[in-house]
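Asker: coordinates only, sequence not included:
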């Protein structure tokens, strides 16, 4: 494998999945998208990954680390896994199609 393909594979692995809730779907109209990303990713890596994967231009990125949450089921207690959230504002000319047209 060449160095370039390894770099592209790492970029693809940085972005885990889009976060889709009522609030995030309303923000899609304003060209703001939410993604769960790798905990070790920084803003430059996230920007490079989004621009490579979706072929768009990113204007602004905000990131925040979600805290671990306690989940109780009966007498058992566990934790919901922690992840980093990236809030991405795209340039007005670009959009990302997260939902398939049927």
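Answerer: Looks like it came in fine. If you're wondering where the values come from, they're calculated on a predicted model, not measured in any experiment.
Asker: From now on I want contacts and neighbour counts done on CA atoms only, so please keep to that.
Answerer: Noted.
Asker: Could you list every helix and strand in contact with the strand or helix carrying residue 60?
Answerer: Taking DSSP states H and E as the definition, residue 60 sits inside strand 58-65. When contacts are defined as 3 or more Cα pairs under 8 Å, 6 or more residues apart in numbering; DSSP states H and E, strand 58-65 sits against helix 43-54, strand 84-90.
Asker: helices or strands next to the last one in the packing?
Answerer: For strand 84-90, the packing partners by 3+ Cα pairs under 8 Å, 6+ apart come out as strand 32-37, strand 58-65.
Asker: out of these, deepest packed?
Answerer: Of all the helices and strands packed on strand 84-90, strand 32-37 has the most neighbours on average by mean count of other Cα atoms under 10 Å, namely a mean of 21.
Asker: okay, the angle between that strand and helix 43-54?
Answerer: Calculated by axes from the mean of the first three to the mean of the last three Cα atoms, to 10 degrees, strand 32-37 forms an angle of 110 degrees with helix 43-54.
Asker: hold the first one in mind and look at this next one:
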């Protein structure tokens, strides 16, 4: 389950420079599951998903969108911008 998109200075910088958004997800989710759920939820094509678990135990998914779907447009749709 996707919990929420992360809106921090780093996430905004990644969105503008590398066409990425950061989402906090359930810890047991795997990369293909994250990609599939976000593609259904947002109706966009995703190129790549990288994950990490921080010190607090939260799992973050760094999602790279295809060039056809700028991350800024997706963030606007989600209400982050």
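Answerer: That came through fine. In this text, all values refer to a predicted model and were calculated from it rather than measured experimentally.
Asker: Need the TM-score between these chains.
Answerer: Scored by TM-score structural alignment, normalised by the length of structure 2, the superposition of the two chains gives a TM-score of 0.84; 75 aligned residues with a Cα RMSD of 1.5 Å.
Asker: Highest mean neighbour count out of the helices and strands packed on strand 58-65 of structure 1?
Answerer: strand 84-90 (a mean of 21).
Asker: so residue 41 of structure 1 sits in a strand?
Answerer: No - checked against DSSP: H, G, I helix; E, B strand; the rest coil, residue 41 of structure 1 lies outside a strand; its state is coil.
Asker: quick one: the counterpart of it in structure 2 and residue 60 of structure 2, what's the gap?
Answerer: In structure 2, the residue paired with residue 41 of structure 1 according to TM-score structural alignment is residue 29. Counting by Cα to Cα, to the nearest Å, the separation of residue 29 of structure 2 from residue 60 of structure 2 is 10 Å.
Asker: Name the nearest residue to the residue positioned nearest the centre of structure 1, sequence neighbours excluded.
Answerer: In structure 1, the residue lying closest to the centroid (Cα atoms, centre = their mean) is residue 35, at 1.9 Å. Nearest residue to residue 35 of structure 1, sequence neighbours excluded (Cα to Cα, 6 or more residues apart in numbering): residue 18, at 4.2 Å.
Asker: still on that earlier bit, count the residues that sit near the match of residue 41 of structure 1.
Answerer: 14 (other Cα atoms under 10 Å).
Asker: Correct me if wrong: it contacts residue 3.
Answerer: No - using Cα atoms under 8 Å, residue 29 of structure 2 is not in contact with residue 3, being 11.2 Å away.
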